[in-house]
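[1] need coordinates for the below:
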Amino acid sequence: MIPELGHFALVLSLGLSLLLSVLPLSGSFNGRALWMSTAPSLATGSFVFVALAFVCLSYSFAIDDFSVAYVASNSNSLLPWYYKLSAVWGGHEGSLLLWVLILTVWTWAVALKSAHMPIEMRARVLAVMGMVAVGFLSFTLFTSNPFDRLLPGAPVEGSDLNPLLQDFGLIIHPPMLYMGYVGFSVSFAFAIATLISGRLDSAWARWSRPWTNLAWAFLTVGIALGSWWAYYELGWGGWWFWDPVENASFMPWLAGTALMHSLAVTEKRGVFKSWTLLLAIFTFSLSLLGTFLVRSGVLTSVHAFATDPERGLFILAFLLLVVGGSLTLYALRVPAVRSSVSFLGFSREWFLLSNNVLLVVVLFTVLLGTLYPLIADALGWGKLSVGPPYFNRFFIPLMGILCVLLAVGPLTQYKRTPAAKLLSNLRWPFVGALLLGVVTPLAADGPYLWQASVAVFIASWIVFAAVQDLRTKLRHRASWREGLSKLPLSFFCMHLAHLGMAVTLIGVSFVSLFNEARDVRLSPGKSLDVAGYHFELVEMRKLRGPNYLADEGLVVVTYGGEEVAVLLPQKRRYFSGGNLMTEAGIDAGLFRDVFVALGEPLDNGDWAVRVQVKPFVRWIWLGALFMGIAGLLTVWDKRYRFVTRKAAISAEAQEVPVAAP
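    Presented below is the predicted three-dimensional model:
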């Protein structure tokens, strides 16, 4: 009965979403305030019923209701309770339900926080989000229903959750990633609502900016969590492999980063209006493209859900409808947009435009490398693969230039920055960064690596320039405390995000350049030395878990004769299906990780063992955390909070109508 209740709740939510996509939008065209005022209630109702469906599915997992096909395919009575609950989104149908739940959460949040927006704009934004919900609810109900029954003949036991997913990462990574993915639907809805209204001013940028920052923050942390999860769970010790599904989440991040910076210029100076609208459309379209790649079965990846191609066709049709419809509307409205605002070289507008151009070039480089093998296969050109060498060849130099601009941009002013003033502000950060970049690699063992020197120079250039910017802002204040209190929160968030980029840059560079790894054959009592660390495999022992048997190694790690870690790498065999999984033993530190993973058992009691010392690897995720926190905190800046009554009135007064086509 509970699964049927969940199914009925989804049907009701689809009905409410249909009303949300039609009634308020119709009211906005014919001036019916009553119709437009229904939007928040319809959004709330849609959220409540999807949440009820999600609770029903979670309950089915909790009680081991294997008459539900999705539960039988992704759970087992031996599975620990916390993995049973996270298994709700461990497969195709449940993860899609999570997507829909998060979409309705965002829609409900917009309904709650937009009370002081012009009623027409509010109705149109919520109606567009209702249309997106209709698409995904239809996809869920008609092709991917998580409540389908196996009756009669329900199995006594389930097939178990994929062992790769039986990890803490499953609990936090997909919800965080989806919050970012789906969050860009809000920016998309604001852009489409603006195009529908025909009033293409910069007011929408102020309204959508906090939502964009919030979605970007979630996506940043979600991508970092996925990298961290792959690092310790897959057993190979890598943090990024340019996997097509990894790229599917990275491309919306690149577009979203460009959108954030473009929104800032549109809001402040009223320029880049049409470009910002286009970025909002592309960012959400790339989120939909990622959904298609993951769920269509066209990709083979540890991250992908290999499903019925009919489902992929549904999403592809929905993607084409969204992208095609949006771009058609954009083409009809945007030619009437004109900007009377000008700016000169060495202005903040110029640097932000350069930032956008570089990000878009990087984006299309990644997009081409991701889609080209699929296109070649579809056209019969043979099976091709595009690996890390291609991506690194273009990505590294372009992102290096982008990071240089990160340091210069904040020191510029809008409209025009005198060259002498800019050079004066950049002088000591440049000299300090150059000296640090030259000296730092000398501290490392082995040959001098110019790549490390460049990485340190760029990262410290970003940090020193931020310090110089702060000094400049406080120069004419009576005291530094007074000066700090006068600076907006967004100023600190900007530099915190840039600092996060610098920290990630150091982590990526140092772990790539100085990582030391050995693949060896070890037996109990044998040892080896790697990067000054002494690893001894003391013993191998058997261990029984709740739903697996494991061979566990006891590895003692010493440095300079002192014990620094005891690692317990495992090789697990799961009862259901007999799957073998590697659980690495990791001693984490701020400046290095010591990593040991068991390979295959060999003859005479020996084991294949992979040993690694990975310097600064944690800085990759620490920098991403800084960026995520910065994006989150901008929402609380008083200038960028969700729309206030005063801001709404001001924005409405500034609107410039555009003639309908």
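
[2] from here on, contacts and neighbour counts on C-alpha atoms
    Will do.

[3] list the residues that contact the spatially most central residue of the chain.
    Closest residue to the average C-alpha location of the chain: residue 219 at 2.5 Å, with Cα atoms, centre = their mean. Residues in contact with residue 219 (Cα atoms under 8 Å, 6 or more residues apart in numbering) are 176-181, 253.

[4] how about a cut-off of 10 Å?
    173, 175-184, 213, 225, 249-250, 252-253, 256, 628 (Cα atoms under 10 Å, 6 or more residues apart in numbering).

[5] narrow the residues you listed to those in helices?
    Mapping the contacts of residue 219 onto helices (DSSP state H) picks out 173, 175-184, 213, 225, 249-250, 252-253, 256, 628.

[6] in the protein, which spans are strands?
    With strands called from DSSP state E, the chain shows them at 516-522, 527-530, 533-544, 548-559, 562-567, 570-574, 580-583, 585-587, 592-601, 607-615.

[7] those strands: which one's closest to residue 240?
    Across these, residue 240 has its closest neighbour in strand 607-615 (14.0 Å, Cα to Cα).

[8] now do the helices in the stretch 301-450 of the chain.
    Assigned by DSSP state H, counting those that start in this stretch, the stretch 301-450 of the chain shows helices spanning 309-333, 348-378, 388-408, 419-439, 450-474.

[9] residue 14: which of those is closest?
    helix 309-333 (15.9 Å).

[10] next, report how far the closest one is displaced from the centre of its chain.
    Here helix 309-333 is found 22 Å from its chain centre; the criterion is Cα atoms, centre = their mean, to the nearest Å.

[11] the structure of the following sequence is requested for comparison with the preceding one:
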Amino acid sequence: AGLRARVLAVQASIGVAFLLFIIITSNPFTRLNPAPADGQGLNPLLQDPGLAFHPPFLYAGYVGFSMAFSFAVAALIEGRVDAAWARWVRPWTLTAWMLLTIGIALGSWWAYYELGWGGWWFWDPVENASLMPWLSGTALLHSAIVVEKRGALRTWTVLLAILTFGLSLVGTFLVRSGVLTSVHAFAVDPERGVFILLILCLFIGGALMLYAWRAPTLKAGGLFAPISREGGIIFNNLILVTACATVFVGTLYPLALEAVTGEKISVGAPFFNATFVPLFIPLLIALPLGPFLAWKRGDLLAAMQRMIVPLGLVVIAIIGVYVVQDGGSVIVPLAIGLAVWLIIGPMAETAYRIKFLRASASETWRRAVNLPRSSWGMMVAHMGVGVTVLGIVAISAWRVEQIIVMEPGGSTQIAGVTLTFNGASQSRGPNYNEDVGRFTVTEKSGRKFTMEASKRVYDRPPMPTTETGIHYYPGGDLYLALGDRHKNKDGAYTVRIYFNPLAPWIWFGCLFMFFGGAISLTDRRYRVGAPKKAKVKSGKMGVQAA
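    Predicted coordinates for the structure are as follows:
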């Protein structure tokens, strides 16, 4: 009861702080006198159904991590972090992680089809702002398992809970303060930024001071060998936190430098690709092996022996891709092999636990039914990582791109299809003028179909946007974006044409992660305090025992 009361008190104080933020800096009841005849209008880029879902999911993820923060502060006040505390924290953390995962995926998908640049991630500072709490939240999700199972990593898990919510507040600050120029940053009032910064300093600064004071009083957990399930999770945490720190520095360093010296620099994709990706590769390689390791002391050689079949399939995939691409660099085949390893590895671990092909069908079925739902959820979520990696590798390595000026009747070939520009027509929408380009796609088989892509100019605010045309094939997307009208050629337009192999797999993988988390949430162990089903026994007189 004491822990619950403290958690609710911390959560209520956070709610009060943000209620004051709304009333003081963004009071919805403030009167405008004189009232404007018409508003400025929503940013045209945001006038899309995808934006009806992307921000609420991100918001829900941020709010969910505030619960983990409240539990951490309450535990520090009470001086007790144990298995019961971890069982309380894990469902909240998992729910927040799921919502943030799907929110980031929806934002990436929206940027892909709405912005017309054919990519899925730009390392935009506000994109990074949502990625950072996701990375630290993933670390928190795994470290809480160690607290529950072994009673270890207590102080570290509490610190992760504080930092994850702190990064959520940093993301809120970047979006609402106006320090960034981005399609995601929709406020330019410094007063809001100062208020959020005060909230950040008050709650996170106060929590860190409390942590420095009370953390040494928390009891240490049990000992374990470096090669163990606990050791694997520590490795997981180190990589995730280091990657998060890399993104944090790359995102905020330009802002800090400009504030101190006035010098403006840009930190973009080359920096993050050169630092973030190499950090993540060891984690991805180790991911399928972790569940094979025992608690306290594991056997890495035995774990590798159980992965012989997946390793064989990975080798076949690497050789197959290398042969199909007709030699060249081995980086792409190795990356595809890594994705296959991530997809098959979790399946192999589950197959081992249910004795698939090593016991009778009835025994395998019994084990599968009795396997905790959290184990099934872990398998699905980890497979989702592999599916996403496969999509990322394919679109990065095999993407085909053309940027050309097309006149009516002109044709071009890309990825085995012929694209013919039929011309463009002007139309009027509810609040915009639109040039709609029509294209005929002819496949090798002779099948034809029509695609459309358009360029819009909104009335208020006056701003051009691109409405892409996308045709989904099983192996990738044919992607069209209509550019500006050519000044010297009548009826000609600049057209960007892409073929993005396996692009949807990026978001399918995120759905796998989301549903994996949802499956895990149905596990009874996540419902703390749920009464166990009593076994009913019959007495001598046939009366059921109470």
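
[12] so after superposing, what's the score?
    Once superposed, the chains reach a TM-score of 0.93 (TM-score structural alignment, normalised by the length of structure 2), with 527 aligned residues with a Cα RMSD of 1.7 Å.

[13] circling back to that earlier point, and the strands of structure 1: which comes nearest residue 346 of structure 1?
    strand 607-615 (37.7 Å).

[14] that closest one: average distance to aligned residues in structure 2?
    Mean deviation of strand 607-615 of structure 1 relative to structure 2 after superposition (mean Cα distance after the TM-score superposition for structure 1): 0.5 Å.

[15] and that strand, what does it pack onto?
    helix 489-514, strand 516-522, strand 527-530, strand 533-544, strand 585-587, strand 592-601 (3 or more Cα pairs under 10 Å, 6 or more residues apart in numbering; DSSP states H and E).

[16] any chance of the ones you listed in CSV, with distance to residue 299 of structure 1 and mean neighbour count too?
    Shown next, in CSV, are those (distance: least, Cα to Cα, whole Å; neighbours: other Cα atoms under 10 Å):
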stretch, distance to residue 299 of structure 1, mean neighbour count
helix 489-514, 27, 21
strand 516-522, 30, 16
strand 527-530, 37, 15
strand 533-544, 35, 16
strand 585-587, 30, 20
strand 592-601, 27, 21
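
[17] who wins for proximity to residue 307 of structure 1 among the ones you listed?
    strand 592-601 (30.3 Å).

[18] related to what we said a few turns ago, with distance to residue 163 of structure 1 as added columns, please give the helices and strands packed on strand 607-615 of structure 1 in CSV.
    Output for these, formatted as CSV (distance: least, Cα to Cα, whole Å):
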stretch, distance to residue 163 of structure 1
helix 489-514, 28
strand 516-522, 24
strand 527-530, 30
strand 533-544, 15
strand 585-587, 17
strand 592-601, 17
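
[19] can you check which of the ones you listed gets nearest to residue 205 of structure 1?
    Of all these, helix 489-514 comes closest under Cα to Cα, at 15.6 Å.

[20] alignment lookup: the residue nearest to the centre of structure 1 to structure 2.
    Superposed on structure 2 with TM-score structural alignment, residue 219 of structure 1 falls opposite residue 100.

[21] go on, residue 626 of structure 1?
    So, by TM-score structural alignment, residue 626 of structure 1 is matched to residue 512.

[22] burial count for that match?
    Neighbours of residue 512 of structure 2 under the rule other Cα atoms under 10 Å: 23.

[23] how close does it get to residue 378 of structure 2?
    Residue 512 of structure 2 is 10 Å from residue 378 of structure 2, where distance means Cα to Cα, to the nearest Å.

[24] joint contacts of these two?
    The contact sets of residue 512 of structure 2 and residue 378 overlap at residue 384 (Cα under 10 Å, 6+ apart).

[25] how far away is residue 176 of structure 1 from residue 225 of structure 1?
    8 Å.

[26] same question but for residue 315 of structure 1, I mixed them up
    To residue 225 of structure 1, residue 315 of structure 1 is 26 Å away according to Cα to Cα.

[27] try residue 581 of structure 1
    From residue 581 of structure 1 to residue 225 of structure 1 the distance is 20 Å (Cα to Cα).

[28] equivalent analysis for residue 516 of structure 1, please.
    From residue 516 of structure 1 to residue 225 of structure 1 the distance is 24 Å (Cα to Cα).
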